[in-house]
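Novice: Predicted coordinates and the sequence they were generated for:
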Amino acid sequence: MGKNRNRVKHMLNRRVFAESLAQDAGAMARDYFVNRTALTVESKRPGDYVSEADRNVELMVRRRIEESYPGENVVGEEEGGTESGSFWCVDPIDGTSNFLAGIPIWGVSIAYCEGGVPMVGAIAIPMQDILISADMMQPGFHLNGVHHSKTADTPIDFLALGESQDWTRDAIRQVEDVFLGAGLTLVKYRCCVVGLVYAALGRTRGYFEQNTNIWDVSAGYVIAKQAGLEVSIKRNTSDHQLRISALHPAEHDAVKRQLHL
């Protein structure tokens, strides 16, 4: 009993820390967004960009983690890292293309993982005034400082699909056909963390993406799962990229066989 209580407190402390850090990182990223025309931008590959905003926000997050949890490993989109044991997982700006284009659909994602399993997640979507967090020891999630026991249901049958350069057109079309056959209307945001948060908040019926990365999905996994969605992460054996599925129960039951969930 005492061990479990300590475990709950341990995760609570990390959730509060991650939430505060996501808020500060979001504010920093928001300042860059307002002045984005002055940013230095590089192309990792066609259609995949990185700016000094991405790098500087991640460096700030890493510094704050080291100050509060010295020696703990960090895995980030821009600076890399090793997924072993316990580690923090950081996407400084998910939706960089949207960010650079002036589209306010992007977010900051911070997660804490143990044994490869996300345990704490916090996401800031600054241009929409969303700060959301959850941990696996407490049901529900915290939205802008208010605890919610579960997500609300939406009467609108939207399903968000992610986009990845490594997800082939034919494979995407097969998944689209499954969801369309279930009577869903498909939308795309070009931002995994926004897609997962919208699903957790009940604004859509779910989110699905193939060939994504651990920093894209870890925080959203915790939040969506604790909001009551059916959530799974599957790692590809060939290239170690991930598939994330976060669906409301009815949609999960409707497509689980076709998508092998």
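Specialist: Great, that's in hand. Worth saying up front: this structure is predicted, and the values here are computed from it rather than measured.
Novice: CA atoms for contacts and neighbours, from now on please.
Specialist: Will do.
Novice: Confirm that P155 sits in a helix.
Specialist: No - P155: not assigned to a helix; according to DSSP: H, G, I helix; E, B strand; the rest coil it is coil.
Novice: What separation do you get for it and R173?
Specialist: Counting by C-alpha to C-alpha, to the nearest Å, the gap from P155 to R173 is 25 Å.
Novice: Would you map the strands across this structure?
Specialist: For the chain, the strands defined by DSSP state E cover 41-45, 48-51, 73-76, 86-94, 107-114, 117-125, 130-135, 138-143, 146-148, 158-161, 185-187, 206-212, 230-235, 242-247.
Novice: so can I have TSV of the ones you listed showing distance to L59 and mean neighbour count?
Specialist: Converted to TSV, the strands of the chain look like this (distance: least, C-alpha to C-alpha, whole Å; neighbours: other C-alpha atoms under 10 Å):
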stretch	distance to L59	mean neighbour count
strand 41-45	17	11
strand 48-51	13	17
strand 73-76	9	22
strand 86-94	9	27
strand 107-114	13	28
strand 117-125	17	28
strand 130-135	20	26
strand 138-143	26	20
strand 146-148	29	12
strand 158-161	30	25
strand 185-187	32	15
strand 206-212	22	24
strand 230-235	27	18
strand 242-247	24	24
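Novice: Use this one as the comparison:
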Amino acid sequence: MNHDLETQLDVLRDVTAKVGAFALLRFRNLAQIAIETKGEADYVSTVDREAESLARRLIHAQFPTDAIVGEEQPGDAQGDHWLIDPVDGTANFLSGIPFWAVSIAYVRDSEPVLGAIALPALDALFWASVDSRVHGTGPVSPLVGTQPIAFGIGRNRTWPVAHRLEVEAALEAQGFHIVCLGSCAAALAMVAAGRLAGYVEHGINLWDCAAGHVLCRAANAPSSILPEANGKVAVIAAPHLTETAKALSTGAGTQSFGAR
């Protein structure tokens, strides 16, 4: 069902803030959290599941017939839908490192068009529609006119190490300092906020990057989501890449959607 995007964005911001507040309370009581693994070094906790359930309830309270897809609970991603990553950067969260995010997007006609990311432990919240500007609150709200020297790279077991190192070398040759922050969503929020020069990660899921992709485009930071094998995607948010570094990052001939 189609709704007014402005109304949806208001709900999206409110839901993301409330889920972030819930997760932050649990973050402050880590000793009480049960930890499991979904795969090799792929961690999940009761907080991930409870946070996603809360987001679903809050969205359904406003839009009871809308489809919802989340990291922890499957859903139908064929039509328009909400897309939830309840805690992006779970390893950081469970280690007591404050760089983790709640990331929620709305996908219309197969493209993310609304996005909100909360960084609860940093008291920050960002939200935007893809054709508007980025809104932000907190101490890491968007900066204007900055020229960051740090460039974010994601690490995971799907992205071949040799290719990642090749991309890192190309970026370092361009003069960037490479950082891995441990959360795709949080790193993309930093690109949109003018704190990172860009971000690249292959072998991820759409819920990892959809909201951050929207924020980057709203901030006029070119961003692409590239389909890969086995339902995975790559995200390249890179305002300042040379053609050589861009080619290495995206792969020659790769088709993307949502580029700008």
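Specialist: Received, thanks. The shown structure was predicted, so the numbers you read here are calculated from the model rather than taken from an experiment.
Novice: quick revisit: let's have the strands of the first structure in CSV, adding distance to A25 of the first structure.
Specialist: Shown next, in CSV, are the strands of the first structure (distance: least, C-alpha to C-alpha, whole Å):
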stretch, distance to A25 of the first structure
strand 41-45, 19
strand 48-51, 15
strand 73-76, 14
strand 86-94, 7
strand 107-114, 7
strand 117-125, 8
strand 130-135, 11
strand 138-143, 17
strand 146-148, 20
strand 158-161, 25
strand 185-187, 27
strand 206-212, 22
strand 230-235, 26
strand 242-247, 24
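Novice: Now which residue in the first structure aligns to A121 of the second structure?
Specialist: Aligned by TM-score structural alignment, A121 of the second structure pairs with M127 of the first structure.
Novice: who are the neighbours in contact with its match?
Specialist: R30, P104, I105 (C-alpha atoms under 8 Å, 6 or more residues apart in numbering).
Novice: what about whatever residue of the first structure lines up with R164 of the second structure, distance to F158 of the first structure?
Specialist: Superposed on the first structure with TM-score structural alignment, R164 of the second structure falls opposite I172. Counting by C-alpha to C-alpha, the gap between I172 of the first structure and F158 of the first structure amounts to 17 Å.
Novice: what does D14 of the second structure align to in the first structure?
Specialist: Under the alignment by TM-score structural alignment, D14 of the second structure pairs with S20 in the first structure.
Novice: just V134 of the second structure next, same as before
Specialist: Using TM-score structural alignment as the criterion, V134 of the second structure maps onto F141 of the first structure.
Novice: can you count the residues close to D131 of the second structure?
Specialist: Number of residues near D131 of the second structure (other C-alpha atoms under 10 Å) recorded here: 14.
Novice: burial of L12 of the first structure, as a residue count?
Specialist: Based on other C-alpha under 10 Å, the number of other residues close to L12 of the first structure is 18.
Novice: Leaving out chain neighbours, which residue sits closest to it?
Specialist: Distances taken as C-alpha to C-alpha, 6 or more residues apart in numbering put D135 closest to L12 of the first structure, at 7.1 Å, once the chain neighbours are dropped.
Novice: The one you found reaches C113, doesn't it?
Specialist: No - contact criterion C-alpha atoms under 8 Å: D135 of the first structure and C113 do not qualify, at 10.4 Å.
Novice: wouldn't P120 of the second structure be in contact with L24 here?
Specialist: Yes - P120 of the second structure is in contact with L24 according to C-alpha under 8 Å; the separation is 5.9 Å.
Novice: Those two: which is more packed in?
Specialist: P120 (25 against 19).
Novice: Against Q32 of the second structure, how distant is the residue nearest to that one when sequence neighbours are not counted?
Specialist: Distances taken as C-alpha to C-alpha, 6+ apart put G20 closest to P120 of the second structure, at 5.4 Å, once the chain neighbours are dropped. Using C-alpha to C-alpha, G20 of the second structure is found at 18 Å from Q32 of the second structure.
Novice: Neighbour count: those two, which is higher?
Specialist: Using other C-alpha under 10 Å, the more surrounded residue of G20 of the second structure and Q32 is G20, with 28 against 10.
Novice: so who does the more buried one touch?
Specialist: With contacts defined as C-alpha under 8 Å, 6+ apart, G20 of the second structure is in contact with A101, V102, A118, L119, P120.
Novice: if we go to the first structure, which of those are intact?
Specialist: Retained in the first structure (both residues aligned by TM-score structural alignment, their matches' C-alpha atoms under 8 Å) from those: A101, V102, A118, L119, P120.
Novice: Of all pairs in the residues you listed, which one is the farthest apart?
Specialist: The span of these, defined through C-alpha to C-alpha, is set by V102 and P120 at 7.9 Å.
Novice: circling back: please flag which of the contacts of M127 of the first structure sit within helices.
Specialist: R30 (DSSP state H).
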